[in-house]
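S.K.: I need the structure of the sequence given here:
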Amino acid sequence: MARTKRSGYREKIIQTASRLIIDKGIADTSLADIARETGISKGTLYYYYPSKGELIFDISERHMRHITEKIFAWIEESRQGLQPEELLKVVFRTIISSETRGHIHVYLIQDALTGNPSLKQRFVQEYGHWTHLIEEGLRKINDNQEDYSSLARIILPLIDGLLVQHLLGVRGDSLDAITRYLTAARLQPQ
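M.R.: Below you'll find the model as predicted:
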């Protein structure tokens, strides 16, 4: 029972902090704000998260895990016989359509770039991992062992760029053209 209550508090804190970060940004969200919005005392919050950095790291870890799961799902779908162009559209749309996670992703990147070295290091590690997963997915789609590292390194920042454009409200009409181009590029491994 105590373990369930603890994980319930932790979950509630993470959910509230995520919402506040989306609304106010990381810099303008304080632990006091999070405690107040969660409906717990600052002491209780500090029991779970002695620093804002630790809370941000947990939010980041959850976010990274979610994106990694999406990429794993993409790899599994590639075994289901989807055409490569359709598969890429599904991946792009799935990742960029989550507004809440998208906002958190952008805020976390901003924080990593503007002074949070541990978060920056975490992104560096995860981007390497995600690139590897994309390469693996491309090999499975094409049923070969060619080197798709260059194409994977194009797809990953493309996802970030499409996400930012989506959050800004830029029309996504170019997604069909982008996936056609990438599908053609996949036929020419580097």
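S.K.: make it CA atoms for all contacts and neighbour counts henceforth
M.R.: Will do.
S.K.: where along the chain do the helices fall?
M.R.: All helices of the chain, identified by DSSP state H, fall at 2-24, 31-38, 42-48, 52-78, 84-96, 99-113, 117-142, 149-168, 175-186.
S.K.: would you mind giving those helices as a markdown table with mean neighbour count added?
M.R.: Shown next, in a markdown table, are the helices of the chain (neighbours: other C-alpha atoms under 10 Å):
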| stretch | mean neighbour count |
| --- | --- |
| helix 2-24 | 16 |
| helix 31-38 | 18 |
| helix 42-48 | 15 |
| helix 52-78 | 17 |
| helix 84-96 | 18 |
| helix 99-113 | 18 |
| helix 117-142 | 17 |
| helix 149-168 | 16 |
| helix 175-186 | 15 |
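S.K.: excluding its backbone neighbours, what's nearest the residue most central in space within the chain?
M.R.: Nearest to the mean C-alpha position of the chain, by C-alpha atoms, centre = their mean, lies residue 67 at 4.2 Å. Distance criterion C-alpha to C-alpha, 6 or more residues apart in numbering; nearest residue to residue 67, sequence neighbours excluded, is residue 95 at 7.3 Å.
S.K.: wait, the one you found sits on residue 68?
M.R.: No - applying C-alpha atoms under 8 Å, one finds residue 95 not in contact with residue 68, separated by 10.3 Å.
S.K.: from residue 54, how far off is residue 133?
M.R.: Residue 133 sits 27 Å away from residue 54, going by C-alpha to C-alpha, to the nearest Å.
S.K.: here is the second sequence; please produce its structure so I can put it next to the first one:
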Amino acid sequence: MNLDVSRSVGRQKGGNEMGQKESKRNIKEDILVVASELMMRKGVKETSLKDIANAVGISKGTLYYHFSSKDDMIFEIADKHLTEVTDRLGQWVENIDNDASFEHVLSIVIERVSNLETRSTLHIYLLGEAIMNNETLRLRFKMKYNEWFKLVETTLKSHLQEKKIDVKVLSFLVVAILDGYSIQKLVGIEGVPFEGTAKMIASIE
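M.R.: Model prediction:
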């Protein structure tokens, strides 16, 4: 009898612990989502912890339970954002047909990444924060950019056919184009020439 009660209590305790962990995880995820949205609307510097706590509907004490500082939160938002962009780029690369032309590969990479409008807004704000105010964040961006260079370089190299192009230089150019086109789309430039850009680069001998 006592054994059964003990097991029941153990199961109940285990269930409560799992529920608490899930609740904590959900609150933390809610904080990250809301903070990202506020930062995209107001900018990183102008978004306060009080703004975030009020928008989520929690106390500042609860906010500090999950994040020790605003920098801690910004770093996690940036890490999540950069990982998502890297994962998406990797997925698109994996789905490219092996026989696809060099021009087609360029077009896919340039257009799809540049069209990540929500991500692009957050990317620009976080990049500005990294450049102006946050050395740790800047180093994180640097590491991720190097990953992107390598990923783009490897992808383009496998579709070069007979072209004699310095693929490493080209990978830097493509990533720079992605940043530039993302900014142009954010300011409302229409008719960004994704296909034309890919065609022009592909025509280089």
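S.K.: and the TM-score between them?
M.R.: The TM-score (TM-score structural alignment, normalised by the length of structure 1) is 0.90; 186 aligned residues with a C-alpha RMSD of 1.9 Å.
S.K.: if we can go back for a sec, what's the match for the residue nearest to residue 67 of structure 1 in structure 2?
M.R.: Aligning on TM-score structural alignment places residue 95 of structure 1 opposite residue 113 in structure 2.
S.K.: contacting residues around the residue lying closest to residue 72 of structure 1 once chain neighbours are set aside?
M.R.: Leaving aside its chain neighbours, residue 72 of structure 1 sits nearest to residue 133 (7.3 Å; criterion: C-alpha to C-alpha, 6+ apart). By C-alpha atoms under 8 Å, 6 or more residues apart in numbering, the residues touching residue 133 of structure 1 are 71, 72, 75.
S.K.: now do 10 Å
M.R.: 68, 71, 72, 74, 75, 127, 139, 152 (C-alpha atoms under 10 Å, 6 or more residues apart in numbering).
S.K.: quick one on the thing from earlier: wait, the match of residue 95 of structure 1 sits on residue 180?
M.R.: No - the criterion here is C-alpha atoms under 10 Å, and residue 113 of structure 2 misses it with residue 180 at 11.3 Å.
S.K.: want to throw the contacts of residue 133 of structure 1 into CSV with distance to residue 15 of structure 1?
M.R.: Below are those laid out as CSV (distance: C-alpha to C-alpha, whole Å):
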residue, distance to residue 15 of structure 1
68, 19
71, 23
72, 24
74, 26
75, 28
127, 24
139, 36
152, 32
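S.K.: most widely separated two among those residues?
M.R.: Using C-alpha to C-alpha, the two most remote members of the contacts of residue 133 of structure 1 are 127 and 139, lying 18.3 Å apart.
S.K.: what does stretch 150-160 of structure 1 correspond to over in structure 2?
M.R.: Aligned by TM-score structural alignment, stretch 150-160 of structure 1 corresponds to residues 169-179 of structure 2.
S.K.: for that stretch, give me the average deviation versus structure 1.
M.R.: Once fitted to structure 1, stretch 169-179 of structure 2 is off its aligned match by 0.6 Å on average (mean C-alpha distance after the TM-score superposition for structure 1).
S.K.: got a list of contacts for that stretch?
M.R.: In this structure, residues lying in contact with stretch 169-179 of structure 2 by C-alpha under 10 Å, 6+ apart are 106, 109-115, 120, 123-124, 145-146, 148-157, 167, 180-184, 194, 197-198, 201.
S.K.: before we move on, what about stretch 197-205 of structure 2?
M.R.: By C-alpha under 10 Å, 6+ apart, stretch 197-205 of structure 2 touches 101-111, 160, 162-165, 170, 173-174, 177, 193, 195-196.
S.K.: map residue 203 of structure 2 across to structure 1 for me.
M.R.: The alignment partner of residue 203 of structure 2 in structure 1, by TM-score structural alignment, is residue 184.
S.K.: any idea how far residue 81 of structure 1 is from its match?
M.R.: Residue 184 of structure 1 sits at a distance of 18 Å from residue 81 of structure 1 (criterion: C-alpha to C-alpha).
S.K.: what do you get for residue 126 of structure 1?
M.R.: Using C-alpha to C-alpha, we find residue 126 of structure 1 at a distance of 28 Å from residue 81 of structure 1.
S.K.: and what of residue 116 of structure 1?
M.R.: Residue 116 of structure 1 sits 42 Å away from residue 81 of structure 1, going by C-alpha to C-alpha.
S.K.: excluding its backbone neighbours, what's nearest residue 40 of structure 2?
M.R.: In this structure, residue 40 of structure 2 finds its nearest non-sequential neighbour in residue 122, 5.5 Å apart by C-alpha to C-alpha, 6+ apart.
S.K.: residue in structure 1 matching the one you found?
M.R.: Applying TM-score structural alignment, one finds that residue 122 of structure 2 aligns to residue 104 in structure 1.
S.K.: surely residue 135 of structure 2 meets residue 129?
M.R.: Yes - contact criterion C-alpha under 10 Å: residue 135 of structure 2 and residue 129 qualify, at 9.2 Å.
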